[in-house]
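# here is my input; please provide its structure:
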Amino acid sequence: MFTGIVEELGEVTAIETLGDASRFRLRGPLVTEGAGHGDSIAVNGVCLTVVEFGDGEFTADVMDETLKRSSLGALEVGSRVNLERPMAVGGRLGGHIVQGHVDGTGTVLARTPSENWEIVKIALPGELSKYVVEKGSITVDGVSLTVVEAAADYFTISLIPTTLALTTLGIKQPGDPVNLEVDVIAKYVERLLGASHGGNDK
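Below you'll find the model as predicted:
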């Protein structure tokens, strides 16, 4: 489990095509401290498994399905990425419960700068709109954020200077894809309510 509090702004240093998958090599000196084979690291909100590690870098295999369903397929050598290690037992839940299981992708529509923050408007897939509410939580590229405005086909977030400086959300431009993970609690509530009313929710 993750919290959506990005620990490090990493970089893609190599991409190797493996037929129906790709192997990414990523630089992240902080998140590789104490890392081991099989450990999990969230990359732009996608939970990946460490294959090899050393010299401040690690590799992770990404299946074709993940590349298609997330924005990882758009990454290139030199791309910056948000990195986070799983929350340790007894650690602080600084953001919200994040599984690292991307629900869909959105697209940055607009950025509106202000004196001390920036409003970012992101297109929202229709099937996810029911899970997004004003003042609710959402994960964008692995960053735990609070929804400012929730519409049927978009939502907005407000980014403080720290988020702009220390995550990829500071450099994303209109047209760029982002990974979205909605609040898992909302999905569980929907499932439970469907079951209690005799629904056949799949």
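# from here on, contacts and neighbour counts on C-alpha atoms
Will do.
# can you report how many residues lie near Ala14?
Neighbour count of Ala14, defined by other C-alpha atoms under 10 Å: 15.
# and it, how far is that from Val108?
26 Å (C-alpha to C-alpha, to the nearest Å).
# could you do Ser158 as well?
From Ser158 to Val108 the distance is 13 Å (C-alpha to C-alpha).
# give me the common contacts of the two.
Val120 (C-alpha atoms under 8 Å, 6 or more residues apart in numbering).
# can you report how many residues neighbour Leu193?
Count around Leu193 with other C-alpha under 10 Å applied: 13.
# quick one: which helix or strand includes it?
According to DSSP states H and E, Leu193 maps onto helix 184-196.
# so which elements touch that helix?
The helices and strands touching helix 184-196, judged by 3 or more C-alpha pairs under 8 Å, 6 or more residues apart in numbering; DSSP states H and E, number zero.
# show me which positions of it end up buried.
Using 16 or more other C-alpha atoms under 10 Å as the test for burial, helix 184-196 gives Val184.
# list the contacts of that helix.
By C-alpha under 8 Å, 6+ apart, the surrounding residues in contact with helix 184-196 are 97-99, 131, 200-201.
# please apply the same query to stretch 44-52.
Under the criterion C-alpha under 8 Å, 6+ apart, residues 4, 35-42, 58-62, 70, 72, 81-83, 99-102, 139-143, 179-181 lie in contact with stretch 44-52.
# could you flag which of those residues are buried?
Using 16+ other C-alpha under 10 Å, the buried ones in these are 4, 35, 39-42, 58-62, 70, 72, 81-83, 99-102, 139-143, 179-181.
# to check against the first, give me the structure of this:
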Amino acid sequence: MFTGIIEEKGTIKQIKQVSEKSIQMTIESANVLEDVQVGDSISINGICLTVTAFSDTSFEVDVMPETMKATSLQMLAEGSNVNLERSMSANGRFGGHFVSGHVDGVGTIVRKEKKENAIYYDVEMPDELAIYFIMKGSVAVDGVSLTVFGISGSTFTLSLIPHTVSETILGDKGKNDIVNIECDMLAKHVKNMLSQQHYDN
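Reported below is the predicted structural model:
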């Protein structure tokens, strides 16, 4: 479980092809290595992955075919920056919202516009995800906990403060770039319960 508050930007040091559709990644980082152990979960661009090995400067993760197919990881290369967050601890502050690290789909940035001290992003999402979005609701984009400031059909709007722009990879992204989307967990549970109720009746 994560909060969507990014701890640092890491850099992909190596991508090793394990099989046709699976890879192993080595990621350079600093903060998330402070208390890392093999088996720990780390969110990489909003994707929950397991640490399989680590050193003083980097850690390794395995990426399965399904994860490659369903997320933006397939578009990354050696040297790409990524958002990193360790799983939340029971004695820490909860600054974002409940984020599972299970990506629901990928979206495309269709507009990026600076407005005073904020930067607005319009993100086009898969049509089937639109039901989970409400004004002022929560969404995780590339693992970053954000608030929905506008919805129009299958497009939602985000407003990023300068800190988020500088401390996450979203600041480097622009029009036509791909992002990972994780919808609000509560909305998904409610949708599932209502669907089951309709089926039972």
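# where does the TM-score land?
The TM-score (TM-score structural alignment, normalised by the length of the second structure) is 0.96; 200 aligned residues with a C-alpha RMSD of 1.2 Å.
# tell me which of the buried ones among the contacts of stretch 44-52 of the first structure fall in helices.
Using DSSP state H, no member of those sits in helices.
# could you list which of those belong to strands?
40-42, 58-62, 81-83, 139-140, 143, 179-181 (DSSP state E).
# three-state assignment of Pro86 of the first structure?
coil (DSSP: H, G, I helix; E, B strand; the rest coil).
# what's the burial count for Met87 of the first structure?
Neighbourhood size, Met87 of the first structure [other C-alpha under 10 Å]: 17.
# now do the contacts for it.
Under the criterion of C-alpha under 8 Å, 6+ apart, the neighbours of Met87 of the first structure are 1-3, 93.
# just the buried residues of those residues.
The buried subset of those - by 16+ other C-alpha under 10 Å - is 1-3.
# can I get the residues you listed in JSON lines with distance to Leu169 of the first structure?
Output for these, formatted as JSON lines (distance: C-alpha to C-alpha, whole Å):
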{"residue": "Met1", "distance to Leu169 of the first structure": "21"}
{"residue": "Phe2", "distance to Leu169 of the first structure": "18"}
{"residue": "Thr3", "distance to Leu169 of the first structure": "17"}
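# out of the residues you listed, which is nearest to Pro174 of the first structure?
Compare each of those with Pro174 of the first structure using C-alpha to C-alpha and the shortest gap goes to Thr3, at 26.1 Å.
# check contacts around the corresponding residue of the second structure for that closest one.
Under the alignment (TM-score structural alignment), Thr3 of the first structure pairs with Thr3 of the second structure. Thr3 of the second structure makes contact with 87-88, 94-99, 145, according to C-alpha under 8 Å, 6+ apart.
# what about 6 Å?
The contact partners of Thr3 of the second structure, by C-alpha atoms under 6 Å, 6 or more residues apart in numbering, come to 96-99.
# repeat for Met135 of the second structure
148-149.
# so it versus Asn180 of the second structure, what's the distance?
Distance, Met135 of the second structure to Asn180 of the second structure, by C-alpha to C-alpha: 20 Å.
# for Leu49 of the second structure, same thing?
14 Å.
# and if you look at Val103 of the second structure?
6 Å.
# same deal with Ala130 of the second structure?
Ala130 of the second structure is 15 Å from Asn180 of the second structure, by C-alpha to C-alpha.
# just Pro65 of the second structure next, same as before
The value you get for Pro65 of the second structure to Asn180 of the second structure, if C-alpha to C-alpha is used, is 16 Å.
# and if you look at Gly101 of the second structure?
Distance from Gly101 of the second structure to Asn180 of the second structure, by C-alpha to C-alpha: 10 Å.
# try Ala70 of the second structure
9 Å.
# list the contacts of Asp16 of the first structure.
Careful, residue 16 of the first structure is Glu; it's not Asp. Contacts for Glu16 of the first structure were tallied using C-alpha under 6 Å, 6+ apart; they are 22-23.
# what helix or strand is it on?
Assigned by DSSP H and E, Glu16 of the first structure belongs to strand 8-17.
# tell me the buried residues in that strand?
Those would be 8-13, 15, for strand 8-17 of the first structure by 16+ other C-alpha under 10 Å.
# what's the angle from it to strand 80-84?
Interaxial angle, strand 8-17 of the first structure versus strand 80-84 (axes from the mean of the first three to the mean of the last three C-alpha atoms, to 10 degrees): 110 degrees.
# once aligned to the second structure, how far is the helix or strand following strand 8-17 of the first structure on average?
With elements assigned by DSSP H and E, the helix or strand that comes after strand 8-17 of the first structure is strand 21-27. Superposed on the second structure, strand 21-27 of the first structure shows a mean distance of 0.5 Å to its aligned residues (mean C-alpha distance after the TM-score superposition for the first structure).
# would you mark the buried spots in strand 21-27 of the first structure?
By neighbour count on 16+ other C-alpha under 10 Å, the buried set for strand 21-27 of the first structure is 22-27.
# same for it, what does it pack against?
strand 8-17, strand 57-63 (3 or more C-alpha pairs under 6 Å, 6 or more residues apart in numbering; DSSP states H and E).
# closest one to Thr112 of the first structure among those?
strand 8-17 (22.8 Å).
# quick one: that closest one to the second structure mean distance?
Compared with the second structure after the fit, strand 8-17 of the first structure shows a mean deviation of 0.5 Å (mean C-alpha distance after the TM-score superposition for the first structure).
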